[in-house]
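**Q** mind folding the following:
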Amino acid sequence: MNPGDEQPYTDYGDTGHTRTRLPESDPYGGAPRRTPRRSSSRSLVTVVGVVVLLIAAIAFANRTDHTTDNGSTAKDSAPQTSATAPTGTRPVQTKNGTIPSGFAHTEQGAQSAASNYAVALGSTGMFQKDSRDSLLHLLYTSEAADRLQGPMDQAYSAGFLAKMGLDTAGNPPKGSTFVSRVVPAGTTVQSYTDTDAKVAVWYVGLIGMAGSTSTDPVTSSWKTWTFDLQWSGSDWKIVSDTQQNGPAPVPGDDKAATSDEISKATEEYGGFTYAR
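**A** Have a look, this model is predicted:
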């Protein structure tokens, strides 16, 4: 985040979300607004297109996932890279606490780092001071971490936590599940040198409270998170970062899940280690 910014991270955790409110009588039970239905012929074309893409993806994965005896990926089997195409490089095997670490000193490594850092910074851990401080010092350069310590504490104030339905320690009410997740959809390298990289991560964010008494149900939003990274020691570290809204796809014709279904999904489905 740039030094002059006054409210870091409030774009994701506070003011950046555009929420679609369900009927007040039942935050989860009301039917969501439905988009106009397409013609049957267009739907058929879409289904056929998806099936073809899935078959092609499976064939492509089977063709390119060739490894050497020591488990590394053979260079001649890696596909051509693009903004979102995988390189075949295996995910990192080391972690610093719960955060993946030891990313490659390459463009792909910078993209992997940015994706995983976005996931960490968009997690529920950011709403609790101890874990937030730990993430700050793990992911940012020392100078950036020292600069952002105070502003982050102000951003995640007791008033802000209460607005999200959390107590002063960042915990949800008994019987409720607080959801905060970032799910990267793609990355792109805007600039790269041996010492610095600028990587944008396009993602969908989930945030809200799942519970029978919640007035702030879990909603989704699409954003782009741009990281200025620096190679520091043996890994990529964040120097600054910014966020902007979108690009957001047209909402689908999906029925909103109940609070119990959201809580169960949050407990059963863990996150990923993202790598290119």
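
**Q** for the rest of this, base every contact and every neighbour count on C-alpha atoms.
**A** Will do.

**Q** buried set for the helix or strand where residue 153 lies?
**A** Here residue 153, judged by DSSP states H and E, is contained in helix 142-155. Neighbour counts over helix 142-155 (16 or more other Cα atoms under 10 Å) mark 144, 145, 148, 151, 152, 153, 155 as buried.

**Q** quick one, strands of the stretch 101-250 of the chain?
**A** Using DSSP state E, counting those that start in this stretch, the strands of the stretch 101-250 of the chain run over 177-192, 196-210, 219-232, 235-245.

**Q** tell me which of those sits most buried.
**A** strand 196-210 (a mean of 23; mean count of other Cα atoms under 10 Å).

**Q** next, the angle from that one to strand 235-245.
**A** For strand 196-210 against strand 235-245, the angle by axes from the mean of the first three to the mean of the last three Cα atoms, to 10 degrees is 60 degrees.

**Q** the most centrally placed residue in the chain and residue 120, how far apart?
**A** By Cα atoms, centre = their mean, the chain has its centre lying nearest to residue 182, at 2.3 Å. The spacing between residue 182 and residue 120, counted by Cα to Cα, to the nearest Å, is 8 Å.

**Q** just residue 194 next, same as before
**A** To residue 120, residue 194 is 24 Å away according to Cα to Cα.

**Q** higher neighbour count, these two?
**A** residue 120 (21 against 10; other Cα atoms under 10 Å).

**Q** mind listing what the more buried one touches?
**A** Contacts for residue 120 (Cα atoms under 8 Å, 6 or more residues apart in numbering) come out as 99, 135, 182.

**Q** what does residue 119 give?
**A** 181, 182, 183, 184.

**Q** spatially nearest residue to the last one, not counting backbone neighbours?
**A** Among residues not flanking residue 184 along the chain, residue 203 sits closest, at 4.1 Å (Cα to Cα, 6 or more residues apart in numbering).

**Q** surely that neighbour meets residue 188?
**A** No - if you go by Cα atoms under 8 Å, residue 203 and residue 188 don't touch, sitting 11.9 Å apart.

**Q** so which elements touch the helix holding residue 153?
**A** helix 129-139, strand 235-245 (3 or more Cα pairs under 8 Å, 6 or more residues apart in numbering; DSSP states H and E).

**Q** here is the second sequence; please produce its structure so I can put it next to the first one:
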Amino acid sequence: MSLGDGQGDSDTTRPDDGGYGGTGQTRTRYHDQDNGGLYGGARRPKSSRGTVTAVGVVVLLIAAIAFANRGGDDSSTSSSATAGSSAGSDSGNAGQPDAAPTTASGEQPVGTKVANIPSGFAHNRQGVQSAAANYAVSLGSTGMFKKDSRDKILDALFTAEAGAKLKAPLDRTYSASLLTRLGLDANGNAPEGSTFVSRVTPVGTKVVAYGGATATVEVWYLGLTGIAGETSTDPVTSSWKTWTYDMRWSNDDWKIVSYSEKDGPTPVPGDDRAAASDEISKAIDEYGGFTYAR
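**A** Alright, predicted model coming up:
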């Protein structure tokens, strides 16, 4: 029994007044176990070994979490850094973020516009993806349903040769019969009191091929099309598509040479309540678009 234990229990040892006094010998008296254990009525504090073990486990857990978070931060920083590095490279796949392909490059959006369309994109992989995303917005806009604005969009986004070849076929595509089926008049206008909706929101871009002066880029997007109005027979609906652009560096900017479209990938629809036509009209009027940068 240690000194500390003796001091903590005054009844454990004491002199015997009946014959052992002055000899230095002591007589030990044990308390009944029924009164709280081997050491008497007042239980001694339990060993701190269990507490130390618990604290040690907590400390190790915290250290493991901190280490994991530090590793995640380093990974994110690395991805962002390599994305920024690849933005400054004109060729090859070196430095492209593999684990997080949608990581932002860190490059600033362009500050110039042609025909109200962002222009002047960087001559690199980041720039061609930014161009493709912004061009998708214009090609999916209401301006494509009107002859004058459609021609301006084609002149701004396509190479001179490609734009010239596309005008006649697209005039046939956006024919009067198509406009009528959509509920529009011959000039592409919605009925009075209604709002024609045609919007594209890019979800992501991917470089399929890059050769410095040429590139193939895919743009996955969510599209909204229809007429918002009480008498509309073509309500606004959503669709998921992917556009593929063959791009060329021309006149100090990226231009489209040709493009194609396919359905999806389409997520499973959620349980959101469909908005009323006036809510859609108000949202279209109040919420503007973005300049997209990769």
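
**Q** turn the contacts of residue 120 of the first structure into CSV, including distance to residue 211 of the first structure.
**A** Compiled in CSV, the contacts of residue 120 of the first structure are given as follows (distance: Cα to Cα, whole Å):
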residue, distance to residue 211 of the first structure
99, 28
135, 27
182, 20
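
**Q** of the helices and strands packed on helix 142-155 of the first structure, which is nearest residue 80 of the first structure?
**A** With distances scored as Cα to Cα, the stretch of those nearest to residue 80 of the first structure is strand 235-245 (23.7 Å).

**Q** give me the nearest residue to the alignment partner in the first structure of residue 136 of the second structure, chain neighbours excluded.
**A** In the first structure, the residue matched to residue 136 of the second structure (TM-score structural alignment) is residue 118. Distance criterion Cα to Cα, 6+ apart; nearest residue to residue 118 of the first structure, sequence neighbours excluded, is residue 182 at 6.6 Å.

**Q** hmm, residue 125 of the second structure is touching residue 85, no?
**A** No - the criterion here is Cα under 8 Å, and residue 125 of the second structure misses it with residue 85 at 10.4 Å.

**Q** higher neighbour count, those two?
**A** Applying other Cα under 10 Å to residue 125 of the second structure and residue 85 shows that residue 125 carries more neighbours, namely 28 against 17.

**Q** tell me which residues touch the residue lying closest to that one once chain neighbours are set aside, please.
**A** Nearest non-adjacent residue to residue 125 of the second structure, counting by Cα to Cα, 6+ apart: residue 87, 5.8 Å away. With contact taken as Cα under 8 Å, 6+ apart, residue 87 of the second structure is in contact with 105, 107, 124, 125, 126, 127.

**Q** residue in the first structure paired with residue 211 of the second structure?
**A** By TM-score structural alignment, residue 211 of the second structure lines up with residue 193.

**Q** apologies, that question was intended for residue 145 of the second structure.
**A** Aligning on TM-score structural alignment places residue 145 of the second structure opposite residue 127 in the first structure.

**Q** what's the local residue count around the closest residue to its match other than its chain neighbours?
**A** Nearest residue to residue 127 of the first structure in three dimensions, chain neighbours excluded: residue 170, at 5.2 Å (Cα to Cα, 6+ apart). Residue 170 of the first structure has 22 neighbours, counted by other Cα under 10 Å.

**Q** quick one: contacts for residue 170 of the first structure?
**A** Residue 170 of the first structure neighbours (Cα under 8 Å, 6+ apart): 127, 128, 129, 161.

**Q** trace it over to the second structure, please.
**A** Under TM-score structural alignment, residue 170 of the first structure pairs with residue 188 in the second structure.

**Q** over to residue 145 of the first structure?
**A** For residue 145 of the first structure, the aligned position in the second structure is residue 163, judged by TM-score structural alignment.

**Q** cool, residue 222 of the first structure as well?
**A** Checking TM-score structural alignment: residue 222 of the first structure goes with residue 240.

**Q** which residues touch the residue nearest to residue 196 of the first structure when sequence neighbours are not counted?
**A** The shortest distance from residue 196 of the first structure to any non-neighbouring residue, by Cα to Cα, 6+ apart, is to residue 230 (4.5 Å). Taking Cα under 8 Å, 6+ apart as the contact definition, residue 230 of the first structure lies against 141, 195, 196, 197, 236, 237, 238, 239.

**Q** try it again with 6 Å
**A** Counting by Cα atoms under 6 Å, 6 or more residues apart in numbering, residue 230 of the first structure touches 195, 196, 236, 237.

**Q** between those residues, which sits nearest residue 165 of the first structure?
**A** Distances from residue 165 of the first structure to the contacts of residue 230 of the first structure, taken by Cα to Cα, are shortest for residue 237, at 31.8 Å.

**Q** looks like the closest one contacts residue 141 (just checking).
**A** Yes - using Cα atoms under 6 Å, residue 237 of the first structure is in contact with residue 141, at 5.5 Å.

**Q** where's the residue nearest to residue 196 of the first structure relative to residue 176 of the first structure, distance?
**A** 39 Å.

**Q** for residue 271 of the first structure, see how far away the aligned residue in the first structure for residue 176 of the second structure is.
**A** Under the alignment by TM-score structural alignment, residue 176 of the second structure pairs with residue 158 in the first structure. Using Cα to Cα, we find residue 158 of the first structure at a distance of 28 Å from residue 271 of the first structure.

**Q** more neighbours, these two?
**A** Neighbours per residue, other Cα under 10 Å: of residue 158 of the first structure and residue 271, the larger number sits with residue 158, 16 against 10.

**Q** contacts only, for that one.
**A** Per Cα under 6 Å, 6+ apart, neighbours of residue 158 of the first structure: residue 168.

**Q** aligned partner of residue 3 of the second structure in the first structure?
**A** Counting by TM-score structural alignment, residue 3 of the second structure has no partner.
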